[in-house]
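Peer 1: sharing a model prediction with you, sequence too.
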Amino acid sequence: MPELPEVETTRRGIAPHILGKTFAQVIIRQPGLRWPVPDGLTVTLPGLRLEGVERRGKYLLLSTGAGTLLIHLGMSGNLRITDGQQAVLKHDHADFVFADRTILRFNDQRRFGAILWTSEPAERHVLLSGLGPEPLSDRFNAQFLLDQCLNRRGPIKNLIMDSHVVVGVGNIYASESLFMAGVHPNRPAGALDLADCLRLCEAIKTVLQWAIEQGGTTLRDFVNAEGKPGYFQQSLAVYGRAGQACLTCAEPIQQLKIGQRASYFCGACQS
């Protein structure tokens, strides 16, 4: 599933090609995504100028003076920039055509993605209003994380993957951040002290920023706006490396399920 770095990579990839341009046409080939594509979108968008291309958690926000288009990539979605010369593929469900004929094309094989519209401030949308802070923001800091951990008995990995606590820390990056911080993924969140939270908070920021700079994690379904895969998978320290030697101590990387998700860690380096 595309995680925060993949979505941010996509945002940075598409923004220079579409920002400031005017929607001319919207083509919806498949309205049956995770939620139905809103009726009337093909009438609402044409003539509106795209004033912002932002991200909130894993949602892309394409803002106009009349409202905001919310796009979620789901489990397998991607956005591509094309001039219309490329053939429409089987899972190309929507085209956003601009006045200069630039096309933003939405592809989603599994159809778990979303294309939504709100005329209200985006932050009030039901899917965004309850989200926690952005992990790369100043609001997400050691004291904030410690406050969230207090009296929590559940695993710290589940806590940092909870979008109501902090957005965008998916399974891969949670495992990598916990390893960097030396914190066992199954450790009760309430057992962390301020020093633990400081290391973990800094690790999350470092891992996510690094992944963004590398273009995101290479998953089977992810490609960036130019159709190229990300590169961060080359740098994964624990995720997907069960049985292989820890890069720090050479002990074998272990795997267990936490919250129905595969978790990877080093039993010697993480406590």
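Peer 2: Yep, it's here. Here the structure is a predicted model, which means the values were calculated and not measured.

Peer 1: contacts, neighbours, all on C-alpha from now
Peer 2: Noted.

Peer 1: residue boundaries of the strands in the stretch 151-271 of the chain?
Peer 2: 254-258, 261-265 (DSSP state E, counting those that start in this stretch).

Peer 1: tell me the buried residues in the first one?
Peer 2: In terms of neighbour count (16 or more other Cα atoms under 10 Å), strand 254-258 has its buried residues at Gln254, Gln255, Ile258.

Peer 1: one more: the last one?
Peer 2: Within strand 261-265, the residues that qualify as buried by neighbour count (16+ other Cα under 10 Å) are Ser263, Tyr264, Phe265.

Peer 1: could I get the contacting residues of the last one?
Peer 2: Listed by Cα atoms under 8 Å, 6 or more residues apart in numbering, the contact set of Phe265 reads Ser175, Leu178, Phe179, His184, Pro185, Val238, Tyr239, Ile253, Gln254, Gln255.

Peer 1: and those residues, which is closest to Asn78?
Peer 2: Asn78 lies nearest to Tyr239 out of the contacts of Phe265, by Cα to Cα, at 22.8 Å.

Peer 1: let's bring in a second one:
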Amino acid sequence: MPELPEVEVSRQGLLSCLSQQSIIGAVVRTPRLRHEIPAGIDARLAGLRVEAILRRGKYLLLDCQSTCGGGWLLLHLGMSGSLRLVSLATPAQQHDHFDLVFAHTVLRLRDPRRFGALLWHEGCGVEKHPALAHLGIEPLSEDFNGDWLHAATRRRRVPIKPLLMDGRLVVGIGNIYAAESLHQAGVSPLRSSDRISRLRYRVLVDAIRATLEAAIAAGGSSVRDYVHSDGGAGCFQLSCRVYGRAGEPCLTCARPIRVIRQAGRSTFYCPSCQR
């Protein structure tokens, strides 16, 4: 699933191409993805200008003149979605469900599993949209620090890894990035969240930030369908120290990497380095 780094890479790639560009129209090829696509969205978007492209968690937010009678287009890539900039003449394929058409290019949403979302928020105040209102803190923000995470977990008697992936607490830390951050911080994914000290949380927050920033610099992780807006692939997964390496030697201590199931997801860790 595209997580925070992949969505941020998509945002950065689209920003230089689409900022201040006027929308000629839109093409909707399916009535719904995860949710129903708003009726009349093609007509609503036509003639508006993209003034900014922001990210909230795993949502891309396109400001379509929200302060001048427009609104916000919210895009979520779901499990298998991607956004591509293609030429006006590029024919749509089977899983290409939505086009945002500009004078010289098309922003195309491809989503084979249809778990993504395309939503509209009229006017300003997009943070109040139901899809965004419940989201937790941004892990790359200044407010996300070890003291905050320590305080937020005092009554959370659950393993730390599933908690880091709970978007109601912290947004965008997917399976790969949670595993890699915990290994870098030396924290076991099995450790109860309320049994981690303030000092260790400070180390963990630094590891999370470093892992996410490294992933963004590497173009994200391409393990299934995710590609950049220009069709290129991310390569962070090639540098993983624990994720996907079950049975292989830990790059720190040479002990075998172990894999278990937590909350329905595979968890990779080193039982020797992570306590």
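Peer 2: Structure received. A quick note: this is a predicted structure, and the numbers were derived from the prediction, not measured.

Peer 1: which residues of the stretch 151-271 of the first structure fall in helices?
Peer 2: 156-160, 171-181, 194-214 (DSSP state H, counting those that start in this stretch).

Peer 1: dump the residue contacts of the spatially closest residue to Gly52 of the first structure that is not a sequence neighbour.
Peer 2: Sequence neighbours aside, Ser63 is the residue nearest to Gly52 of the first structure in space, at 5.0 Å (criterion: Cα to Cα, 6 or more residues apart in numbering). Applying Cα under 8 Å, 6+ apart, we find Ser63 of the first structure in contact with Leu50, Glu51, Gly52, Val53, Leu69.

Peer 1: nearest residue to the aligned partner of Ser119 of the first structure in the second structure in space, please, no chain neighbours.
Peer 2: In the second structure, Ser119 of the first structure lines up with Glu122, judged by TM-score structural alignment. Spatial nearest neighbour of Glu122 of the second structure, chain neighbours left out: Gly71 (4.3 Å); criterion: Cα to Cα, 6+ apart.

Peer 1: from Ala203 of the first structure, how far out is the counterpart of the one you found in the first structure?
Peer 2: The alignment partner of Gly71 of the second structure in the first structure, by TM-score structural alignment, is Gly67. To Ala203 of the first structure, Gly67 of the first structure is 36 Å away according to Cα to Cα, to the nearest Å.

Peer 1: re earlier: in a markdown table, list the contacts of Phe265 of the first structure along with distance to Leu4 of the first structure.
Peer 2: What follows is these, written out as a markdown table (distance: Cα to Cα, whole Å):
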| residue | distance to Leu4 of the first structure |
| --- | --- |
| Ser175 | 14 |
| Leu178 | 17 |
| Phe179 | 19 |
| His184 | 22 |
| Pro185 | 20 |
| Val238 | 19 |
| Tyr239 | 16 |
| Ile253 | 25 |
| Gln254 | 25 |
| Gln255 | 23 |
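
Peer 1: let me know the closest of the residues you listed to Glu3 of the first structure.
Peer 2: Nearest to Glu3 of the first structure among the contacts of Phe265 of the first structure, counting by Cα to Cα, is Ser175 at 13.1 Å.

Peer 1: so who does the closest one touch?
Peer 2: Contacts of Ser175 of the first structure by Cα under 8 Å, 6+ apart are Lys157, Pro185, Val238, Tyr239, Ser263, Tyr264, Phe265.

Peer 1: tell me, how many residues neighbour the residue mapped onto the fourth one from the second structure?
Peer 2: Under the alignment defined by TM-score structural alignment, Tyr239 of the first structure corresponds to Tyr243 in the second structure. A count of neighbours around Tyr243 of the second structure, defined by other Cα atoms under 10 Å, yields 23.

Peer 1: and the closest residue to Tyr243 of the second structure other than its chain neighbours, what does it touch?
Peer 2: For Tyr243 of the second structure, ignoring the flanking residues on the chain, the nearest one in space by Cα to Cα, 6+ apart is Phe268 at 5.3 Å. Shown in contact with Phe268 of the second structure (Cα under 8 Å, 6+ apart): Ala179, Val242, Tyr243, Gly244, Arg245, Ala246, Ile257, Arg258, Val259, Ile260.

Peer 1: counterpart of Phe268 of the second structure over in the first structure?
Peer 2: By TM-score structural alignment, Phe268 of the second structure lines up with Tyr264 in the first structure.

Peer 1: how close does its match get to Trp117 of the first structure?
Peer 2: From Tyr264 of the first structure to Trp117 of the first structure the distance is 38 Å (Cα to Cα).

Peer 1: how about Asp147 of the first structure?
Peer 2: Distance from Asp147 of the first structure to Trp117 of the first structure, counting by Cα to Cα: 34 Å.

Peer 1: between the two, which is the more surrounded one?
Peer 2: It is Trp117, of Asp147 of the first structure and Trp117, that has more neighbours when counted by other Cα under 10 Å, with 23 against 13.

Peer 1: where's the more buried one, which helix or strand?
Peer 2: Take DSSP states H and E as the rule and Trp117 of the first structure turns out to sit in strand 114-118.

Peer 1: for whichever helix or strand comes after that strand, list every residue counted as buried.
Peer 2: Following strand 114-118 of the first structure in sequence order, the next helix or strand is helix 142-149 (DSSP H and E). The neighbour-count criterion (16+ other Cα under 10 Å) identifies Ala142, Gln143, Phe144, Leu145, Leu146, Gln148, Cys149 as the buried residues of helix 142-149 of the first structure.
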